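>>> return a 3D structure for these sequence lines:
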Amino acid sequence: MAYTIDPRPHVGRTALVTGSGRNLGKGIALAFAKAGANVVLNGRNDVDALKAVAAEAESYGVKAHWVLADVSNPDDVQRMVDEAVDRFGSIDISVQNVGLRPRQSFLEITPDDWKRVIETSLSSAFYLARCVLPGMRDKRWGRIIHMSGRDGFFTYANRAHNVTAKAGLHALAKAIAVEFGEYNITANTIAPGKMDTVRDEKNYPNYKALWAEAVKTMPLRRLGTDEDAAQCCLFLASPESWVTGQLIHLNGGESMY
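The predicted model follows:
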């Protein structure tokens, strides 16, 4: 029996990707559109970016809907999900892709600083999962993906809040995987390494030069791309996937664990 790959395995499904106006989120959303899924796009304030991604997504013959929402606010997340369900009937694939990465020494982190990072990078994933899981459970199918980061597993100084949030994302995914697996719902985590994206120079000073040097020691000798992240998401969201509760280090072999 010949094995064939369906180029559009998600026709009729809906994928919601937070932080999808640029960088990895944009690439992931467009990949799901190419795979046949309607897409729900999210950003906090850049309407023009979301409109542009929506137009590109619809060029693949699917429908796109964008929602401005602060994912650190549970009421905003509920509103976003309600809008998406009203528009498309359900959310079948959920990708949490929003995070803050400030650099602060441990004793400089105030309670407000801590709360801001944890709410944006970790609590947002809980709020989103809490909103989409009932519908996935009813349909007995769903895919939840958390975009984490290497910080949570290889750890940096001056990033305690971010390190905690990134590691917590995987713990949350594992908890969801255990509790909802019987409903054919999977939950996994991707930890991107050094990706070729636009970075905040304040939090990543001189990163281009530093990463150019780092690439020389990577087995695959290049930075990651939006497409690399998107293909990893498509793999984890595949219709018959048997992968759940797992962490994938998407880093070109820079670290192997």
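>>> can we go C-alpha only for contacts and neighbour counts from here?
Will do.
>>> wait, a helix at V40?
No - secondary structure of V40 (DSSP: H, G, I helix; E, B strand; the rest coil): strand, not part of a helix.
>>> and the contacts of the longest strand seen in the chain?
In the chain, with assignment by DSSP state E, the single longest strand is strand 185-192. With Cα atoms under 8 Å, 6 or more residues apart in numbering as the test, strand 185-192 has contacts from 136-137, 140-150, 169-170, 173-174, 176-177, 180, 224, 229, 232, 236, 243-251.
>>> okay, how far is it across stretch 147-166, tip to tip?
Start and end residues of stretch 147-166 are separated by 9 Å (Cα to Cα, to the nearest Å).
>>> one step back: ChimeraX command for the buried members of the contacts of strand 185-192?
Buried residues within the contacts of strand 185-192, by 16 or more other Cα atoms under 10 Å, are selected in ChimeraX with:
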select :136,137,140,141,142,143,144,145,146,147,148,149,150,169,170,173,174,176,177,180,224,229,236,244,245,246,247,249,250,251
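>>> would you list every one of the strands in the stretch 101-250 of the chain?
For the stretch 101-250 of the chain, the strands defined by DSSP state E, counting those that start in this stretch cover 142-147, 185-192, 247-250.
>>> quick one: which of these is nearest N45?
Among these, the nearest to N45 by Cα to Cα is strand 142-147 (20.5 Å).
>>> what's that closest one packed up against?
Applying 3 or more Cα pairs under 8 Å, 6 or more residues apart in numbering; DSSP states H and E, one finds that strand 142-147 contacts strand 93-96, helix 124-139, helix 160-180, strand 185-192, helix 226-236.
>>> now distance to S255 too, for those, in CSV please.
Supplementary listing: those in CSV, determined by distance: least, Cα to Cα, whole Å:
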stretch, distance to S255
strand 93-96, 23
helix 124-139, 25
helix 160-180, 16
strand 185-192, 11
helix 226-236, 16
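>>> could you also give me the structure for this next sequence, so I can compare it with the first?
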Amino acid sequence: MKLLEGKTAIVTGAARGIGKEIALKYASEGCNIAFTDLVIDENGKKTEEEIAAYGVKCKGYASNAADFAATEKTVEEIKADFGSIDILVNNAGITKDGLMLRMTEQQWDAVIAVNLKSAFNYIHAVLPIMMRQKSGSIINMASVVGVHGNAGQSNYAASKAGLIALAKSIAQEVGSRGIRANAIAPGFIETAMTEALPAEVRKEWCQKIPLRRGGKVEDIANVATFLASDMSGYVTGQVIQVDGGMNM
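Sure thing, here's the model as predicted:
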């Protein structure tokens, strides 16, 4: 039997990147997928088709994760379409980097809203459903910079640190209802964004990593699958760093 057979997951910001990889991995393990993004364009439709090819139910929802009312409406639609919500992956995120002295209020507010408030919105919306089911797994996609900070990314680091504390707090609040909450803190992961960096910058990053390489999106998806499955049934309130040992 597949690890997530018959379960339903919401993965936010999953039309591309790490979110998409997690959704595909979940689908390969028998999980039905509801994914969200700001718009479901041709790229989103392609993602929908790729996920559905695993023989699971899949639907993409155009929704602003940072909007509380829109999130409530989207979750209601997902519950009506799928019947249950067993897994929530809060993956939606943006960056607007800059040194604190030059950072604008808009840069700060935008990152906090999309990265952190969106997780509050979705957790708030799915908890009543999971509590009635007496089960559920919530996974917040954090970052190693949420653990140790990073110059020029105070807004991003603060949002990711918030996701870690949020997962730990939710784990304490609803553990007695059979609901688990954890965070994943990726390190230097090879994505389209990191591929755009100069070769010397990427090489310098890898030299700081004990495994001497960047991570793959599959590395994140594998840990997300573990946390979503019954294999991690006694794991809650944890932050798992997937960083090749970069931040020991």
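>>> the strands of the stretch 101-250 of the first structure into CSV, with extra columns for distance to G25 of the first structure?
Output for those, formatted as CSV (distance: least, Cα to Cα, whole Å):
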stretch, distance to G25 of the first structure
strand 142-147, 9
strand 185-192, 12
strand 247-250, 15
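>>> quick one: which of those is nearest V81 of the first structure?
Of all the strands of the stretch 101-250 of the first structure, it is strand 142-147 that lies closest to V81 of the first structure, at 14.1 Å by Cα to Cα.
>>> which part of the second structure lines up with that closest one?
Mapped onto the second structure using TM-score structural alignment, strand 142-147 of the first structure covers residues 136-141.
>>> report the distance from the matching stretch to the chain centre.
8 Å (Cα atoms, centre = their mean, to the nearest Å).
>>> got it, and stretch 89-104 of the second structure?
The answer for stretch 89-104 of the second structure is 16 Å, by Cα atoms, centre = their mean.
>>> endpoint to endpoint, that stretch covers what distance?
29 Å.
>>> where does that stretch end up in the first structure?
Under TM-score structural alignment, the match for stretch 89-104 of the second structure is residues 95-110.
>>> quick one: buried residues of that stretch?
95-104, 109.
>>> mean per-residue distance, the longest strand of the first structure versus the second structure.
Superposing on the second structure places strand 185-192 of the first structure at an average distance of 0.5 Å from its equivalents, by mean Cα distance after the TM-score superposition for the first structure.
>>> and the gap between D81 of the second structure and A119 of the second structure?
D81 of the second structure is 21 Å from A119 of the second structure, by Cα to Cα.
>>> these two: who's more crowded?
Taking other Cα atoms under 10 Å, D81 of the second structure and A119 do not tie; A119 has more neighbours (30 against 13).
>>> closest to K194 of the first structure among the buried residues of stretch 95-110 of the first structure?
R101 (14.0 Å).
>>> so how far is L24 of the second structure from the residue lying farthest from the centre of the second structure?
The centre of the second structure is farthest from one residue, L101, which by Cα atoms, centre = their mean lies 29.5 Å away. According to Cα to Cα, L101 of the second structure and L24 of the second structure sit 41 Å apart.
>>> can you pull the contacts of the residue positioned nearest the centre of the second structure?
The residue lying closest to the centre of the second structure (Cα atoms, centre = their mean) is N91, at 2.5 Å. By Cα under 8 Å, 6+ apart, the residues touching N91 of the second structure are 11-14, 19, 115, 140-141.
>>> try A167 of the first structure
A167 of the first structure sits next to 148, 151-153 when contact means Cα under 8 Å, 6+ apart.
>>> so which of these are in helices?
Among these, the ones falling in helices (DSSP state H) are 151-153.
>>> what do we get in the second structure for H170 of the first structure?
Here H170 of the first structure is matched to I164 in the second structure, going by TM-score structural alignment.
>>> looks like its match contacts T236 (just checking).
No - here I164 of the second structure does not reach T236: they are 11.7 Å apart, not a contact under Cα atoms under 8 Å.
>>> can you verify A15 of the second structure is assigned to a strand?
No - secondary structure assignment (three-state DSSP) places A15 of the second structure in coil, not in a strand.
>>> quick one: map it onto the first structure.
A15 of the second structure maps onto G21 in the first structure, by TM-score structural alignment.
>>> how close does that match sit to A35 of the first structure?
In terms of Cα to Cα, G21 of the first structure sits 19 Å off from A35 of the first structure.
>>> the two: which is more packed in?
G21 (26 against 19).
>>> contacting residues around the more buried one?
41-43, 46, 49-50, 53.
>>> how near is it to A57 of the first structure?
Counting by Cα to Cα, the gap from G21 of the first structure to A57 of the first structure is 12 Å.
>>> then M136 of the first structure?
M136 of the first structure is 23 Å from A57 of the first structure, by Cα to Cα.
>>> what's the neighbour count on the equivalent of S238 of the first structure over in the second structure?
When the second structure is aligned by TM-score structural alignment, S238 of the first structure is paired with S229. Residues near S229 of the second structure, counting by other Cα under 10 Å, number 21.
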